[in-house]
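Participant: Generate a structure from the sequence data that follows.
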Amino acid sequence: MFENLIPLILFCFGMTVTPGPNNIIMTATGANHGYRASLPHILGATLSIPVMCMMVGVGLGQLILLYPPAHTALNLAGSAYLLWLAWKVANYSGTVDGKDAGQPLTFMQAVVFQWLNPKCWMMYIGAVSMFTTSGGNVFLQVFIIAAVFTVMVPPCFSFWSLAGVGVGRFLTSPARRRAFNLTLALLLVASLVLAQLPQDGMG
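Facilitator: Alright, predicted model coming up:
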């Protein structure tokens, strides 16, 4: 396992920092509300992700993949939640000061979102299948994977939120802000569509 630590770190970093539902929402939050408003989302994800990764490591991910009703239920719930988030982002008020804009994710909403996010399932199932071996201590291996993902979340999510803060400085009119929010909402919908392609809703 430890000889694969560098590849694992690179894998976790790549999967965490690349665009996806979490990072799109982080960008929208940073642009519309500032970095501080992103902290509940970051904290919720940081606490939820290791639990989710460990559950995948003990077989939950494969169980969901092999049990069609559970697979379908998770897919429908995740799709509905992502569409709701896209609607929420698209309907920010467009006020320049953000006082009347829709509210960012709360801590608990961020926790729930990780379990309904198709990209999260893809990341953890992929990591567990690639970086665990049957001949080693599987629990320790999964724990290391969960720890690496957890360490990656705060800096990667912060990067996207701060990028949103930077973009927000140029959103000096309601029309620009509405256009930006609508673009991010469409990207969220696009991420949902793409998630349906590789593994019929889990990839």
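
Participant: Please count neighbours and contacts with C-alpha atoms only from this point.
Facilitator: OK.

Participant: Please give the number of neighbouring residues around Thr4.
Facilitator: Slight slip there: residue 4 is Asn, not Thr. Neighbours of Asn4 under the rule other Cα atoms under 10 Å: 11.

Participant: Quickly note the distance from Val112 to Leu82.
Facilitator: For Val112, the distance to Leu82 (Cα to Cα, to the nearest Å) stands at 11 Å.

Participant: Likewise for Ile9?
Facilitator: Between Ile9 and Leu82 the computed distance is 28 Å (Cα to Cα).

Participant: now Ile125
Facilitator: Per Cα to Cα, Ile125 is found 20 Å from Leu82.

Participant: So between Ile9 and Leu82, which is more surrounded?
Facilitator: Using other Cα under 10 Å as the criterion, Ile9 and Leu82 rank with Leu82 on top: 22 against 16.

Participant: What residues sit buried inside whichever helix or strand that one is part of?
Facilitator: In this assignment (DSSP states H and E), Leu82 forms part of helix 68-90. Across helix 68-90, burial judged by 16 or more other Cα atoms under 10 Å covers 71-72, 74-75, 78-79, 81-83, 85-90.

Participant: Stretch 16-29 now?
Facilitator: Buried, per 16+ other Cα under 10 Å, within stretch 16-29: 16-17, 19-29.

Participant: Please provide the structure for the following sequence as well, for comparison with the first:
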Amino acid sequence: MVEQSAVIGVVLVALGMVLSPGPNMMYLVSRSTSQGRRAGIISLAGVAAGFLVYLVGANLGLAVVFSAFPGLLTVIRIAGAMYLLWLAWKTLKPGGVSVFATREVPPDSPRRLFLMGLMTNLLNPKIALLYVSVLPQFIDLERGDVLLQGLVLGCVQVAVALLVNLSIVVAAGGIAGFLAARPSWLRLQRLTMGSLLAALAIGLAFS
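Facilitator: Predicted coordinates for the structure are as follows:
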């Protein structure tokens, strides 16, 4: 079964990624601040559906590949570490715009909100690379059933992502107003999340 250390590692990676600005967060925040919490929650349901597509599809394929080529995990480990370092740089570099900045967007129907949330996640390169390059390196071939390990770890990532995003959707309006008046807090958030991603990348590269 899955080691506790692997679960903790996935939780830390999931936190670092979900709290760093990206397409999912930008879409959810824009809908929540412009159209209300209900619109944000419907959009989040679409994002959740996208996670499930990646979770099932990636693990069904990866289970076969890793069983046939176990040495591929080393390559993926390095690629995943480099990707996390790139995310850290994207988070820390100067000149970025806060995802909580208020934006004017036209209102959409619940169906469109759901579909847009789904497509935003499916077309999100962060999520694609997460399932292909990052999560597989927490799988231990010696503990058996690669597919089950991948599904469990993927569910952990999805749970973390949805809980954090739900909190952001509920609090988006208040957070946007708070950060608009306190830009130094935005810089602190970027520094914290960027440093966390960089530390995780170094740890994964040398594990």
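
Participant: Can you pull the TM-score for these?
Facilitator: Remark: TM-score between the superposed chains equals 0.58 [TM-score structural alignment, normalised by the length of the first structure]; 179 aligned residues with a Cα RMSD of 4.4 Å.

Participant: of the buried residues of helix 68-90 of the first structure, closest to Leu60 of the first structure?
Facilitator: The nearest member of those to Leu60 of the first structure, counting by Cα to Cα, is His71 at 11.0 Å.

Participant: Can you verify my assumption that the closest one contacts Gly61?
Facilitator: No - with contacts counted by Cα atoms under 8 Å, His71 of the first structure stays clear of Gly61, the gap being 9.5 Å.

Participant: what's the overlap in contacts for those two?
Facilitator: Between them, His71 of the first structure and Gly61 share no contacting residue under Cα atoms under 8 Å, 6 or more residues apart in numbering.

Participant: Buried residues of the lengthiest helix in the second structure, list them for me.
Facilitator: When the second structure is parsed with DSSP state H, its longest helix is helix 146-181. By neighbour count with 16+ other Cα under 10 Å, helix 146-181 of the second structure contains the buried residues 146-151, 153-162, 164-166, 168-170, 172-173, 175-176, 179-180.

Participant: buried residues in the following helix or strand past it?
Facilitator: With elements assigned by DSSP H and E, the helix or strand that comes after helix 146-181 of the second structure is helix 183-205. Neighbour counts over helix 183-205 of the second structure (16+ other Cα under 10 Å) mark 186-187, 190, 192-201, 204 as buried.

Participant: go on, stretch 59-66 of the first structure?
Facilitator: By neighbour count on 16+ other Cα under 10 Å, the buried set for stretch 59-66 of the first structure is Gly61, Ile64, Leu65.

Participant: Quick check: closest non-adjacent residue to the last one.
Facilitator: Closest residue to Leu65 of the first structure in three dimensions, ignoring its sequence neighbours and counting by Cα to Cα, 6 or more residues apart in numbering: His71, at 5.9 Å.

Participant: Over to the first one?
Facilitator: Distances taken as Cα to Cα, 6+ apart place Ile125 nearest to Gly61 of the first structure, at 6.2 Å, with adjacent residues excluded.

Participant: Looking at the second structure, name the residue matched to the one you found.
Facilitator: Matched to the second structure by TM-score structural alignment, Ile125 of the first structure sits across from Gln137.

Participant: corresponding residue for Ala185 of the first structure in the second structure?
Facilitator: Counting by TM-score structural alignment, Ala185 of the first structure lines up with Arg190 in the second structure.
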